[in-house]
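Novice: Structure, please.
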Amino acid sequence: MSDVIHSDIRIRPPSVPSRMAASFARAGRKLAAEPLGLAGFLILGLLCLIAIFAPLLAPYDPVIQSLGDALQPPSLAHPAGTDEFGRDILSRLIFGTRITIQTVLSISLIVGPIGLLIGVVAGFFGGRIDALLMRATDIVLSFPSLILALAFAAALGAGLITAIIAISLTAWPPIARLARAEALVVRNADYVVAARLYGASPIRILLLYIAPMCIPSVIVRLTLNMAGIILTAASLGFLGLGAQPPAPEWGAMISNGRKFMLDYWWVAVMPGIAILLTSLAFNIAGDALRDILDPRHARS
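Specialist: I've put the predicted structure just below:
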């Protein structure tokens, strides 16, 4: 007579909260050792604070015109000068930070889940599903993102919401391809194979075992893409397809200031500097996140 021993073995994915807590602790230690990356995160934190407390920080109303103060150079009263309508440029830059942060966060919240979902589904199921989803991704990638965003924005009509939708429709393919590559690796991990043997459903494996493991890489890619999103949004604003006047959108401010570039350089240069610093901060922060979350890209 043989004894049959039944063991109640439960195959669980790595605890996501515990892994996240440990990852944050390691990230904090690594970030402290990278002054440049820390500076990028500090600038981004400062921008978020400026966006939140814009009404308290702005010395003037950003939309009220004062033609008697038109095109004043930088001074103590107007540190960044005034535009052709006498509006304080510094106040408009401060309120424009709100528009920029809102645009970046909105697009990231749309693009991240869509790209992650498409990528992990394609990578996990493979076969015809993978071929269909990746061919659709390749079709979108075959068009220059700015040109495609311009086409969508022109079709949907000018405005901040339509600009966000237009950019989102063109920004998800790189996220999807990255998530697919990660899913192709994770689906062959030991704990995923064990979960299949234990009888876990494909949806359970997809949502609890594979998708959480792809999130760090997606976050890094989103952070690196934010600089491009800012430039695309500014380009739409420059062409009049973004936030509409009198909203202080940085791209629209550059567009208005280009007419006075030779004699009143500050009207266009100040918002250009704001775009440059914000894009640079996102690039630096993205590089730091990549080094922290992915040891394969760690600096030597």
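
Novice: Only C-alpha atoms from now on, for both contacts and neighbour counts.
Specialist: Noted.

Novice: can you map out the helices along the protein?
Specialist: Ranges of helices in the chain, per DSSP state H, are 16-32, 35-52, 54-57, 89-125, 127-141, 145-156, 160-186, 190-198, 202-204, 211-238, 250-257, 266-293.

Novice: Same question for the first one: list its buried residues.
Specialist: Think helix 16-32. Using 16 or more other CA atoms under 10 Å as the test for burial, helix 16-32 gives Ala27, Lys30, Leu31.

Novice: Stretch 121-135 too?
Specialist: Those would be Val121, Ala122, Gly123, Phe124, Asp130, Leu133, Met134, for stretch 121-135 by 16+ other CA under 10 Å.

Novice: ok, back up a step: quick one: which of the buried residues of helix 16-32 is nearest Leu222?
Specialist: Nearest to Leu222, judged by CA to CA, of these is Ala27 at 17.3 Å.

Novice: I'd like the structure of this one too, to check against the first:
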Amino acid sequence: MASRSIFQVHVFLILALATTAFSKALSPYYYEKVCPKALPTIKRIVEAAVSKERRMGASLLRLHNHDCFVQGCDASVLLDATSTIDSEKNAFSNINSARGFEVIDKIKKKVDKICGRPVVSCADILAVAARDSVVALGGPTWKVPLGRRDSNTANRTLANSDIPSPFMDLPALIDNFKKHGLGERDLVALSGGHTLGFAHCRNFRERIYSGTNINSDFAKKRRKTCPRKGGDTKLAPIDPTPARFDNSYFSNLLKEKGLFVSDQALFSNGSTDGLVKTYSYNPKAFSTDFVKSMIKMGNIKVLTGKRGQIRKNCRKVNSYY
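Specialist: The predicted model follows:
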């Protein structure tokens, strides 16, 4: 009888732990009952924004990525500066660079109206908007796990140290991603998001004027719009098709035409060379791994259950905190 009782206790504990883990897990169907119109609403607004300005797709993808690398995927990147909030918008990687906040505001306002109350978190809006942006620009789709809650803090210092820098070499990139539970395949696949969008001159100037592993014609072309001094915010496409999700980013790296030091670092006689080659001739492999890595990244240190809050305004913490 004693052994049977012990067995029953073990079974109970296992089931209890499983239930706890499940209750805290994200699910693609999180809003299916509470607000089934939420996701279609996000999609419509993202598609309209990207149709109006193709560059916005890359900006919304980048917002989600930069959010997840600081404190986890908790919408901390959206918080404005206050006496108690040191906004991540002022971090080096975001200041005068991060965009799309107005689109997120529009989504939040519309979704809350349709749902009848603030039920969809800003963190989930970022994750879904990133997916819908990729799809709008010809990329793969996936079911986004949902159920994140929003933070009531931001951390500019952490943003300065944890968001991958365009000046990082391969060992630094690998260490940075490892710190967030992401491996080398995640590093290369997620870097492929640079197939979309533009970059500021300040982030690639040193490479085009002093880089050694750079195509000379490519460097000359980029110098025409990025002077040695000044013009920090002048833009250049990160790859030849900045408004289309494809694998040309990786083909560019094989020709030493990576715009950032961190881009070319992925193909520089290092451990990630093989993946770059694979993605350059196999777009399906890239898309498949990109989706897996986006889902994995989207699960970094998420707030669920009673942790965090559902913000009424994505730019500020609810007043009862």
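
Novice: Could you tell me the TM-score of the two chains?
Specialist: Overlay of the two chains. TM-score (TM-score structural alignment, normalised by the length of structure 1): 0.27; 123 aligned residues with a CA RMSD of 5.5 Å.

Novice: I'd like the buried residues of stretch 121-135 of structure 1 as TSV, with distance to Thr232 of structure 1 appended.
Specialist: As requested, those are arranged in TSV below (distance: CA to CA, whole Å):
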residue	distance to Thr232 of structure 1
Val121	28
Ala122	28
Gly123	29
Phe124	32
Asp130	29
Leu133	25
Met134	24
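
Novice: Now for Ser280 of structure 2, how many residues are close by?
Specialist: 20 (other CA atoms under 10 Å).

Novice: Packing partners of the helix or strand containing it?
Specialist: Here Ser280 of structure 2 sits within helix 273-281, counting by DSSP states H and E. The elements that helix 273-281 of structure 2 packs onto, with contact taken as 3 or more CA pairs under 8 Å, 6 or more residues apart in numbering; DSSP states H and E, are helix 184-191, helix 248-254, helix 283-297.

Novice: ok now do the closest residue to Ser235 of structure 1 other than its chain neighbours, which residues does it touch?
Specialist: Of all residues not flanking Ser235 of structure 1 in the chain, Gly251 sits nearest, at 6.1 Å (CA to CA, 6 or more residues apart in numbering). Residues in contact with Gly251 of structure 1, defined by CA atoms under 8 Å, 6 or more residues apart in numbering, are Ala233, Ala234, Ser235, Leu236, Gly237, Phe238, Pro271.

Novice: so which of these comes closest to Ala54 of structure 1?
Specialist: Nearest to Ala54 of structure 1 out of these is Pro271 (CA to CA; 16.0 Å).

Novice: re the thing from before, now the helix holding Ser280 of structure 2 against helix 184-191, angle please.
Specialist: Interaxial angle of helix 273-281 of structure 2 relative to helix 184-191 (axes from the mean of the first three to the mean of the last three CA atoms, to 10 degrees): 40 degrees.

Novice: Can you point out the buried residues in helix 273-281 of structure 2?
Specialist: Buried residues in helix 273-281 of structure 2, counting neighbours by 16+ other CA under 10 Å, are found at Asp273, Leu275, Val276, Tyr279, Ser280.

Novice: swap in stretch 39-55 of structure 2?
Specialist: Quick answer for stretch 39-55 of structure 2 (16+ other CA under 10 Å): Leu39, Ile42, Lys43, Ile45, Val46, Glu47, Ala49, Val50, Arg54, Arg55.

Novice: Spatially, which two of those are the most separated?
Specialist: Leu39 and Arg55 (21.7 Å).

Novice: so Ile292 of structure 1 makes contact with Ala32?
Specialist: No. Between Ile292 of structure 1 and Ala32 there is no contact under CA atoms under 8 Å: 10.8 Å.

Novice: ok, Phe12 of structure 2 to Ala2 of structure 2 distance?
Specialist: For Phe12 of structure 2, the distance to Ala2 of structure 2 (CA to CA, to the nearest Å) stands at 15 Å.

Novice: More neighbours: which of those two?
Specialist: A direct count of neighbours by other CA under 10 Å for Phe12 of structure 2 and Ala2 places Phe12 higher, at 12 against 7.
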